[in-house]
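Asks: Sequence and predicted structure below; questions after.
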Amino acid sequence: MKKLFYTLLVSVLSFSALQAQTTTIGDVELKNTVTVDGSSLQLNGAGIRSKYFLSLYVGSLYVPSKISDAKQVLSTDQKMIQLDIISSLISKEKMEDTIKEGFSNSMNGNTAPLQKEIDSFIAVFSEEVEVGDIFQFITNGSKLKALKNGKELTSVDNEEFNKVLFGIWLGDKPADKKLKSKMLGK
């Protein structure tokens, strides 16, 4: 009886420890800590991007240590935004249009100074987008890598571009104010 109790206790504690390593948003399980290019980043916050009452994707922000101020996040060198697609309503065309609109909002309508970088980045969405796809935008300050399902699709070496890209979700005119707040851990 004691052996069964201890076995059960160890199983419960192991399961609890495993759960403590992840956070679930909707049906998406996010790691609380990730290692990117040898650096540890922790989940700062995450939420569901909704539009017209439809859940589209889970957006999550990873930084070296918790930050609740958007401007501080934008000036932090190492960070990652992850988008986990949860809706079949998202297509490559809709992602392209949404990201272009996000750049316009992040740059107050004047995308000309970074148009070359924006065009290069938009190519990330050239293949069809499906439920379960994971996009990651990772920067070390100057260079940004864009990945889809773990495969690097493009990189952009421009610090200002990185701030503008992360501004799509964390800037003054974010794609979704509730998602911004959730990503900032509020």
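Replies: Received, thanks.
Asks: Please make it C-alpha for all contacts and neighbour counts, starting now.
Replies: OK.
Asks: neighbouring contacts of the helix ranked longest in the chain?
Replies: For the chain, the helix that runs over the most residues, judged by DSSP state H, is helix 2-20. The contact list for helix 2-20 (C-alpha atoms under 8 Å, 6 or more residues apart in numbering) reads residue 32.
Asks: quick check, distance from that helix to the centre of its chain.
Replies: In this view, helix 2-20 has its centroid 32 Å away from the chain centroid, taken as C-alpha atoms, centre = their mean, to the nearest Å.
Asks: now swap in stretch 80-91 and tell me
Replies: Remark: stretch 80-91 is offset 9 Å from the chain centroid, using C-alpha atoms, centre = their mean.
Asks: Contacts for that stretch next, please.
Replies: Contacts of stretch 80-91 from elsewhere in the structure, counted by C-alpha under 8 Å, 6+ apart, are 28, 55-63, 128-139, 166.
Asks: Put this next to the previous one:
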Amino acid sequence: MSMPINVYMPRVQRVVPTALLLVGLLLSPWVIASSVSEKGESFRQVVEEDGQRYVLMGSGVFRYMIWTAYAGAYYQLEGETQPQPLSNVSRRLELAYFHAIEASDFAEATEKTLKDTLTLYEFNQIEEPLARLNQRYRDVVPGDRYLLSWNGEQLRLALNGEVLFEEESAEFASAMFSIWLGERPLGEDFRDALLGRN
């Protein structure tokens, strides 16, 4: 027995818009790729901070010897589609830790890496802000996140959203970002993943 047309049509009218809405949501990049995951740590594709909008360039996991140390994500100001980690472009690097690390270890590693990668003149130029930053590090436990950001005017270091250090120096900002994203980074594979080269 056929269904009366006046009963059938309202159901179709209800079903079709719902189906179209679901298809639209499934095809939306915000649903498909609103975040990425690295070893269980999630990083958003787009971040807004202080009126600026940052877009994820790449993410990855840093391994040291047999240890999976931390996951990271690198962002640049929206519209800056080419990686420019050592320029004056607004950018941010977020690191999520898998192991406990003491503040003194951060300070020691930061200073050693910069001494190894910068010329003596370059290191002397950033030695004072580096000494201040090294005093502001804190211990981390698994799940903690450090954020290093440059908004075009100020370098900022934050732990779990709490700002620990600020400095108005583009040179120091580039030096700090070079630790992970420079020509001689802590890990080339990690750098390339952050820059979206993998």
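Replies: Everything's here; your move. Everything quoted here is computed from the prediction, not taken from an experiment.
Asks: Mind checking the TM-score on these two?
Replies: For this chain pair, the superposition-based TM-score is 0.84 by TM-score structural alignment, normalised by the length of the first structure; 180 aligned residues with a C-alpha RMSD of 2.6 Å.
Asks: In helices only, show me the contacts of stretch 80-91 of the first structure.
Replies: The helices, defined by DSSP H, take in residue 166 from those.
Asks: Let's see which of the contacts of stretch 80-91 of the first structure end up in strands.
Replies: Judged by DSSP state E, these include 28, 55-63, 134-139 as members of strands.
Asks: Looking at those residues, which is nearest residue 185 of the first structure?
Replies: Of all these, residue 61 has the smallest distance to residue 185 of the first structure: 9.2 Å, by C-alpha to C-alpha.
Asks: Translate that closest one into the numbering of the second structure.
Replies: Using TM-score structural alignment, the partner of residue 61 of the first structure in the second structure is residue 74.
Asks: Surely its match is in contact with residue 195?
Replies: Yes - between residue 74 of the second structure and residue 195 there is a contact under C-alpha atoms under 8 Å: 7.0 Å.
Asks: So these two - more neighbours on which side?
Replies: Neighbours per residue (other C-alpha atoms under 10 Å) separate residue 74 of the second structure from residue 195, with residue 74 holding more: 30 against 22.
Asks: ok, for that one, nearest residue in space, not its chain neighbours?
Replies: Nearest residue to residue 74 of the second structure in three dimensions, chain neighbours excluded: residue 93, at 4.6 Å (C-alpha to C-alpha, 6 or more residues apart in numbering).
Asks: equivalent range in the first structure for the strand or helix carrying the one you found?
Replies: Using DSSP states H and E, residue 93 of the second structure falls within strand 91-97. Taken onto the first structure by TM-score structural alignment, strand 91-97 of the second structure occupies residues 79-85 there.
Asks: contacting residues around the aligned partner of residue 44 of the second structure in the first structure?
Replies: By TM-score structural alignment, residue 44 of the second structure lines up with residue 31 in the first structure. Contacts were defined as C-alpha under 8 Å, 6+ apart; by that measure residue 31 of the first structure touches 21-23, 43.
Asks: Just to check, residue 59 of the second structure is in contact with residue 193?
Replies: Yes - Residue 59 of the second structure lies in contact with residue 193 (C-alpha under 8 Å); the separation is 5.6 Å.
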